[in-house]
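Participant: okay, predicted coordinates and the sequence, questions at the end:
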Amino acid sequence: MAQEISLEARVAASIRELRFSFGGVVESFSAEVGKMVSAGEIIGRLKREELTKKRQLKLEGYNKMRATFEQLKKKLEGDDDPDKKYLMDRAQADLNSSVLEVELAQLEFDGAELKCPFPGLVMDDGGIAPGMAISPASFSVKIADLSSIKVQAEVGQEKMSLIKKDQYAEFTPLSLPEAVYKGRIFGFTPGPLDRRSNDFGVWCSLETKDNLLPGMTGALKIYFDR
């Protein structure tokens, strides 16, 4: 029969902070606290009228620069005069700068959308609302990364020597008593969870994370001979 210890445990997940890369006026925002979001879902968008005009202006500037470059290239092609070669080099540099300006304008346009790159649960909406003017990298939205879900159990120091990395474990949440989530121990907290009890935390990664949410409690069984 497998030897085991059973510990009180809680589901945990990393909290990520998402921010708009650029400043502007919020057009729409859908990251309400408690909402589940999918990976790649757009949760906010800035007004893009000015960004659209800026991108178009940079693109027209590039087209003019490209036409000037092609005319100069055709006119000076095959001419080895150092002064004329300098003019070609300068025209090439101006064209390259114009390309970069278009790319930066496109990045700013794309940055007007705030996407969640992982499946998550909104913990804090950052106080963002449509119509607000925000500055770059301000007003962070806090989202629990559901792809990072793991289990933390409390263990007394007298039992810590029994627990090793990669030991097999099973987690059963109180809300899903028929479910058994298989996993492996991967480490301890760097210090006690509670100064009064001096209990440490032990971390367990899970093979599957379906239907688990941060804060769920249950029992973690750690086996010594599996």
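Facilitator: Yes, it's here. In this text the structure is predicted, and so the values were computed from the model without any measurement.
Participant: rest of the way, CA atoms for contacts and neighbours
Facilitator: Noted.
Participant: helices and strands around the helix or strand hosting Leu114, which ones?
Facilitator: Using DSSP states H and E, Leu114 sits within strand 113-116. Counting contacts by 3 or more Cα pairs under 8 Å, 6 or more residues apart in numbering; DSSP states H and E, strand 113-116 is packed against strand 41-46.
Participant: any buried residues in the next helix or strand after the strand it packs on, and which?
Facilitator: Where DSSP H and E defines the elements, the next helix or strand beyond strand 41-46 is helix 49-76. Neighbour-count burial for helix 49-76, counted by 16 or more other Cα atoms under 10 Å, picks out Leu51, Lys54, Arg55, Lys58, Leu59, Gly61, Tyr62, Met65, Arg66, Phe69, Lys73.
Participant: helix 49-76: how far from the chain's middle?
Facilitator: Offset of helix 49-76 from its chain centre (Cα atoms, centre = their mean, to the nearest Å): 35 Å.
Participant: which secondary structure elements does it contact?
Facilitator: When contacts are defined as 3+ Cα pairs under 8 Å, 6+ apart, helix 49-76 packs onto helix 82-110.
Participant: mind listing what's buried in the helix it packs on?
Facilitator: 85, 88, 91-92, 95, 98-99, 101-102, 105-106, 108-109.
Participant: redo the residues you listed as a markdown table? Include distance to Ile134.
Facilitator: As requested, these are exported to a markdown table (distance: Cα to Cα, whole Å):
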| residue | distance to Ile134 |
| --- | --- |
| Lys85 | 47 |
| Met88 | 43 |
| Ala91 | 38 |
| Gln92 | 38 |
| Leu95 | 33 |
| Ser98 | 28 |
| Val99 | 28 |
| Glu101 | 23 |
| Val102 | 24 |
| Ala105 | 19 |
| Gln106 | 20 |
| Glu108 | 15 |
| Phe109 | 16 |
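Participant: what is the nearest of the residues you listed to Thr189?
Facilitator: Set against Thr189, the nearest of these by Cα to Cα is Glu108 (40.3 Å).
Participant: residues making contact with stretch 18-34?
Facilitator: Contacts to stretch 18-34, defined as Cα atoms under 8 Å, 6 or more residues apart in numbering, come from residues 37, 43-47, 108, 111-114, 116, 121-125, 128-143.
Participant: and stretch 16-29, how far apart are its ends?
Facilitator: 18 Å (Cα to Cα, to the nearest Å).
Participant: returning to that earlier point: tell me the first helix or strand C-terminal of the strand holding Leu114.
Facilitator: Next along from strand 113-116, by DSSP H and E: strand 120-124.
Participant: C-terminal to that next one, what's the next element?
Facilitator: Beyond strand 120-124 toward the C-terminal end (DSSP H and E), the next one is strand 133-134.
Participant: okay, now the one to match up with it:
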Amino acid sequence: MPEKFDGEVKARIIEVRFALSGKISSVSKYNGDSVKKWDLVASLDRKILQTELDQQLADYEKVRADWDGFTKKHPDPQDDNKYTKAEKQATLNASVKQVELVKIRLDQSNLFAPVDGIIMDDSGIVPGLYVTPASSSIKIIDTSSFYFEFEIDQKDIPEFVESKKCKVNIEGMKEEIEGETLPVFSDGKKFLVRINLPKSEGLMLGMTGSCNF
């Protein structure tokens, strides 16, 4: 087995997109920007949804007033109006659910970063652009997931069934990074070995280097 393997720095790429269709009203993060978990990335225009919520709240107030009036007139749950009461209760419950659904959709008009990372591809979104759940995904590099990956020959697979300690040298970085290999795996074409890199400072996707045993 060789004592040195060349490879490159990789990381998990998180892809996020809006759950709703709508027009972009603001963009807070663009390509290359750093994000913290739950940072706002972009927002959709909320005017239509807010109007819908106001309408649902007005409908709820009407249904609630009808329910309160009915229960005051018929306080006995065992009287002949129990079926009418059940119907009005169901109508009230449905109204509450409609309000909750619109509130959820309002929350979904904001797109947040699910991890600490760096915006890799903002899909060119700008205010005024109409997007759908199937379009304009934003890719974020998860900076907590950097790893070094290298390819091995098939004959060397037995050497990497169990973890091995090694030192990773990244070109352009002065300090070596100590780590341990993860079990070898195949992507269907190559046999690959990964080493998690605990320190992300200074690391960038695609950096090349070598792993020394």
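Facilitator: Yes, it's here. Since we're looking at a predicted model, the values are computed, not measured.
Participant: quantify their similarity with the TM-score.
Facilitator: Put the two chains on top of each other and the TM-score (TM-score structural alignment, normalised by the length of structure 2) is 0.89; 213 aligned residues with a Cα RMSD of 2.2 Å.
Participant: ok so, going back, kindly write the ChimeraX command that selects the buried subset of the contacts of stretch 18-34 of structure 1.
Facilitator: To isolate the buried members of those in ChimeraX, using 16+ other Cα under 10 Å:
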select :37,43,44,45,46,47,108,111,112,113,114,116,121,122,123,124,125,128,129,134,139,140,141,142,143
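Participant: quick one, what contacts the counterpart of Leu213 of structure 1 in structure 2?
Facilitator: Taking TM-score structural alignment for the superposition, Leu213 of structure 1 sits opposite Met204 in structure 2. Neighbouring residues of Met204 of structure 2 by Cα under 8 Å, 6+ apart: Val9.
Participant: tell me the secondary structure for Met204 of structure 2?
Facilitator: With DSSP: H, G, I helix; E, B strand; the rest coil as the basis, Met204 of structure 2 sits in coil.
Participant: check the gap between it and Glu175 of structure 2 for me.
Facilitator: When Met204 of structure 2 is compared with Glu175 of structure 2 (using Cα to Cα), they lie 15 Å apart.
Participant: matching residues in structure 2 for stretch 32-41 of structure 1?
Facilitator: Going by TM-score structural alignment: stretch 32-41 of structure 1 matches residues 30-39.
Participant: tell me the buried residues in the matching stretch?
Facilitator: For stretch 30-39 of structure 2, the neighbour count (16+ other Cα under 10 Å) marks Tyr30, Ser34, Val35, Asp39 as buried.
Participant: nearest to Asn212 of structure 2, of the residues you listed?
Facilitator: Nearest to Asn212 of structure 2 out of those is Ser34 (Cα to Cα; 31.3 Å).
Participant: pull the contacting residues for the nearest residue to the closest one once chain neighbours are set aside.
Facilitator: Of all residues not flanking Ser34 of structure 2 in the chain, Ile118 sits nearest, at 4.4 Å (Cα to Cα, 6 or more residues apart in numbering). Ile118 of structure 2 makes contact with Asn31, Gly32, Asp33, Ser34, Val35, Ile140, Ile141, Asp142, Thr143, according to Cα under 8 Å, 6+ apart.
Participant: picking that back up, just the buried residues of stretch 30-39 of structure 2: which are in strands?
Facilitator: Among the buried residues of stretch 30-39 of structure 2, the members found in strands (DSSP state E) are Ser34, Val35.
Participant: so the strand holding Leu114 of structure 1 matches what in structure 2?
Facilitator: Residues 110-113 of structure 2 are matched to strand 113-116 of structure 1 when aligned by TM-score structural alignment.
Participant: contact partners of that stretch?
Facilitator: Contact partners of stretch 110-113 of structure 2, identified using Cα under 8 Å, 6+ apart, comprise 16-18, 35-44, 140.
Participant: got the end-to-end distance for the match of stretch 32-41 of structure 1?
Facilitator: End-to-end distance of stretch 30-39 of structure 2: 12 Å, with Cα to Cα as the criterion.
Participant: buried residues in stretch 6-25 of structure 1?
Facilitator: By neighbour count on 16+ other Cα under 10 Å, the buried set for stretch 6-25 of structure 1 is 7, 9-13, 15-25.
Participant: distance of the match of Leu213 of structure 1 from Asp142 of structure 2?
Facilitator: In this view, Met204 of structure 2 and Asp142 of structure 2 are 11 Å apart by Cα to Cα.
Participant: what's the answer for Lys165 of structure 2, then?
Facilitator: 24 Å.
Participant: quick one, which of these two is more surrounded?
Facilitator: Using other Cα atoms under 10 Å, the more surrounded residue of Lys165 of structure 2 and Asp142 is Asp142, with 21 against 13.
Participant: counterpart of Asp54 of structure 2 over in structure 1?
Facilitator: In structure 1, Asp54 of structure 2 lands on Gln56 (TM-score structural alignment).
Participant: relative to structure 2, which residues correspond to stretch 153-168 of structure 1?
Facilitator: Aligned by TM-score structural alignment, stretch 153-168 of structure 1 falls on residues 150-165 of structure 2.
Participant: give me the distance between the two termini of the matching stretch.
Facilitator: End-to-end distance for stretch 150-165 of structure 2: 15 Å, by Cα to Cα.
Participant: mind listing what's buried in that stretch?
Facilitator: If you call a residue buried by 16+ other Cα under 10 Å, then stretch 150-165 of structure 2 has these buried ones: Phe150, Glu151, Ile152, Ile157, Phe160.
Participant: how about the nearest residue to the fourth one, chain neighbours excluded?
Facilitator: By that I understand Ile157 of structure 2. Val184 (6.9 Å).
Participant: just to check, Ala12 of structure 1 is in contact with Leu146?
Facilitator: No. Checked against Cα atoms under 8 Å, the pair Ala12 of structure 1 and Leu146 is beyond contact range at 9.0 Å.
Participant: ok, the aligned partner of Val126 of structure 2 in structure 1 - contacts?
Facilitator: Using TM-score structural alignment, the equivalent of Val126 of structure 2 in structure 1 is Ala129. With contact set as Cα under 8 Å, 6+ apart, Ala129 of structure 1 has these partners: Val26, Ser28, Phe29.
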